[in-house]
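1. here is my input, please return the structure:
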Amino acid sequence: MKKKYLLLLLTASLFLFSGCSEDNNSSNKISLGLMSDTAAIPFILADQAGYYESLGINVEIQIFQSAVDRDSALQANAVNAVSSDLIASGFFKESDNSLRITSKSECGYAILSSPESNIANPLDLQGKQIGLSTNTLMEYLVDLTIEKYSIPDVTKTNIAKMPARLEMLRENQIDAATLPDPLTFLAQKNNSSVIVTNEDLGVYPGVILFDENFALKHKALISKFYEAYDKAVDEINANGIDRYIESINQVANFPEPVLSDLNNLKYAHSSLPSEENVNSAMEWLHAKGFISEFYAYEDMILSFE
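-> Presented below is the predicted three-dimensional model:
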């Protein structure tokens, strides 16, 4: 299973960067693959508000509803950068490609209880069944929760597809589940309760990965990319996203019931993940045998600060 997963990532990464067209390597263009989660919002708003254009750069955004869809699309489409997470970045590094972390991406994650589970706090997870996707960020967050709160006897149930996980949570077929925003908002509307968040664990796992060769050749372009992102963050924090929500959702395709929740989101300016967070993820991957060695912080990141 581990070898198959690594092979999938290696195959995706080879197509991802060896197949880049000349057009996508042009001097002012970034082709950006994003997941349909809340981390995508500032990047989309920067495009909708004209911040990229005002700085003379062209950012082509592609949105994916699942990591499987994204990785499948990567085999057929040229991109320069993708939204990902610390765990996936370790798998990519093990595959010996040139992806490097250039910043955090801000998306919340949570373990939520099913409506009838009577789980009120992390300790109530003892003896319960938690839906997640194994060998991914979701399992990492569950393991951190188990470790932090010393919870024995937790059953991990692999439900790879998030819509199925959300539905099983709603129907009380599992006791709890790990989900990203905005699916956490939708689960709460279905009477689930948040038990643990990534913030409770002190972990901010979302990242943006750039092809190192592309990034080093286009340092000014990447700096402008993050300048536009920071302008979008300032706009969101000052005024919300009401005036952009319709155009943003035409791109991101968020569930209609959660749109009102998105206006309450706040973001921080672009920055690298902490060394502590990166090291924690690499330690987990190494302990699980998913990576052959512990990758140091400086081997994982590429700074434009």
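2. from now on I want contacts and neighbour counts done on CA atoms only, so please keep to that.
-> Will do.
3. and the one helix or strand Ala238 maps to, what other elements does it pack with?
-> Assigned by DSSP states H and E, Ala238 falls within helix 219-239. If contacts are counted by 3 or more CA pairs under 8 Å, 6 or more residues apart in numbering; DSSP states H and E, helix 219-239 sits against helix 41-48, helix 51-54.
4. which among these is found nearest to Phe294?
-> Nearest to Phe294, of all those, is helix 41-48, at 31.3 Å by CA to CA.
5. next, the second sequence, to be compared with the first:
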Amino acid sequence: MLGKRLSAITACGAAAVLVLTGCSSKATSGSGSGAKAAAGSPTVNIMVGGMSKQIYLPYMLAQQLGYYAKAGVNVKLQDEPAGGDATQNLLAGQVDGVGGFYDHTIALQGQGKSAESVVSMLQIPGEVEICRTDLKGTVKSPADFKGRALGITDTGSSTDFLTQYLTTKSGVDPATTTRRGVGAGTTFIAALKQKAIDCGMTTEPTVSQVLKNNLGFILLDMRTADGSRQALGGTYPATSLYMTTSYVDSHKDAVQKLVNAYVATLKWIQAHTGAEIADKMPADYYAGVGKDAYAKALDSEKGIFNPNGLMPADGPKTDLSVLSAFNPAVKGKSIDLSKTYTNEFVSAATPIS
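-> Now for the predicted structure:
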């Protein structure tokens, strides 16, 4: 069945597997690095769509730097490997915000729901389409996806959105493919090894681990601006913090403090090397690929991170164009992009030292 994870691949067993695969433990962590915000500070629960992925690095890095506490907000981070599931938890009121791709706010508006990005963390997706090594020369582009099993994080995730778009753009009906939710890290790698998928979309540090072990080759690379424009037609804002509009309107002080922490984190990323960033991250984040490879991957893709947190002016239109190509919740709908994000809090962000 489409989007269902293969039980043999995604079984969350040993603690080490939990870290590397992105299988969600639903565990929470406080406003970290040993520092806590002052008593009486607001508490915000944020679910992140795979915290160990480099594309979501600002969430844990802000904690490791102590920026949540300095901004005066208590943050509880929860790990959920699939963005679609995180969005459902947001709508159900289980969490206050989601660390996920901005495109979910567009899809939600198409479904009659209102959510908005309050800070843009990635200017481009940072995603890579990888195919099994034995298919090199056979699969040359998404035009060869017909009849193929394609790995995605899970149904309704942004990797699902992007995979369907790339397939459609290349003249292949997504219905002629099998999209399988295989998560990231160990589960994604296992799917390649077992030939449960032919190609799949994933991010660093999984990409480096796949290449290191010669398990696959890169078909499409959206870790660069040029690669993203070639694949998607323009700048594609990705990782953001999005919340329901009702929450944003009623918790402006808490949202501002959060955004202060993230803007400071984005600036810190730009001012430091991959090795310096890796030194701040929990060892579990690079255990599968090694600290040096993790740092090297960060150096090579630092350009994916938004240096200031503002929504790129041309970005929302690209996201809408992608979703309009295949997503029934968006296709043919009148979408007001101005309601899917706000720059209000980034523009008012105050420095953190």
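6. follow-up on the earlier one: please work out which of the helices and strands packed on helix 219-239 of structure 1 is packed deepest.
-> Comparing these by mean neighbour count (mean count of other CA atoms under 10 Å), helix 41-48 comes out on top with a mean of 23.
7. mean distance between that helix and structure 2 after superposition?
-> In the superposition against structure 2, helix 41-48 of structure 1 averages 1.6 Å from its aligned positions (mean CA distance after the TM-score superposition for structure 1).
8. if we can go back for a sec, Leu125 of structure 1: which of the helices and strands packed on helix 219-239 of structure 1 is closest?
-> Across those, closest to Leu125 of structure 1 is helix 41-48 (CA to CA), at 32.1 Å.
9. if you count neighbours, what's buried in the helix holding Ala238 of structure 1?
-> 221-222, 224-236 (16 or more other CA atoms under 10 Å).
10. strands of structure 2, start to end?
-> 28-29, 43-48, 74-79, 97-101, 115-120, 128-132, 149-152, 178-181, 199-202, 216-221, 239-244 (DSSP state E).
11. output the residue interval of structure 1 matched by the last one.
-> When strand 239-244 of structure 2 is aligned against structure 1 using TM-score structural alignment, it corresponds to residues 206-211.
12. next one: the shortest one
-> With TM-score structural alignment applied, strand 28-29 of structure 2 matches no range in structure 1.
13. for that strand, name the packing helices and strands.
-> strand 74-79.
14. now do 10 Å
-> Contacts defined by 3 or more CA pairs under 10 Å, 6 or more residues apart in numbering; DSSP states H and E place strand 28-29 of structure 2 against strand 43-48, strand 74-79.
15. let's have the ones you listed in TSV, adding mean neighbour count and distance to Lys212 of structure 2.
-> Shown next, in TSV, are those (neighbours: other CA atoms under 10 Å; distance: least, CA to CA, whole Å):
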stretch	mean neighbour count	distance to Lys212 of structure 2
strand 43-48	23	27
strand 74-79	24	26
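16. right, so of those strands, which gets closest to Met311 of structure 2?
-> Short answer: strand 43-48, nearest of those by CA to CA, at 19.2 Å.
17. have a look at how far, on average, that closest one is from structure 1.
-> Averaged out, strand 43-48 of structure 2 is 1.9 Å away (mean CA distance after the TM-score superposition for structure 1).
18. which part of structure 1 matches that strand?
-> Under TM-score structural alignment, the match for strand 43-48 of structure 2 is residues 29-34.
19. mean per-residue distance, the helix holding Ala238 of structure 1 versus structure 2.
-> Mean deviation for helix 219-239 of structure 1: 2.7 Å (mean CA distance after the TM-score superposition for structure 1).
20. angle of that helix against strand 58-64?
-> For helix 219-239 of structure 1 against strand 58-64, the angle by axes from the mean of the first three to the mean of the last three CA atoms, to 10 degrees is 70 degrees.
21. just checking the distance from helix 219-239 of structure 1 to the centre of its chain.
-> Between the centre of helix 219-239 of structure 1 and the centre of its chain there are 18 Å (CA atoms, centre = their mean, to the nearest Å).
22. now do it against helix 41-48, angle only.
-> Computed by the same axes, to 10 degrees, the angle between helix 219-239 of structure 1 and helix 41-48 is 100 degrees.
23. ok, Met281 of structure 2 - contacts?
-> 52, 57, 60-61, 63-65, 291 (CA atoms under 10 Å, 6 or more residues apart in numbering).
24. which two in those residues are spaced the farthest apart?
-> Most distant of those, by CA to CA, are Gln63 and Lys291, 19.3 Å apart.
25. of all the helices and strands packed on strand 28-29 of structure 2, which one is nearest Thr87 of structure 2?
-> strand 43-48 (8.7 Å).
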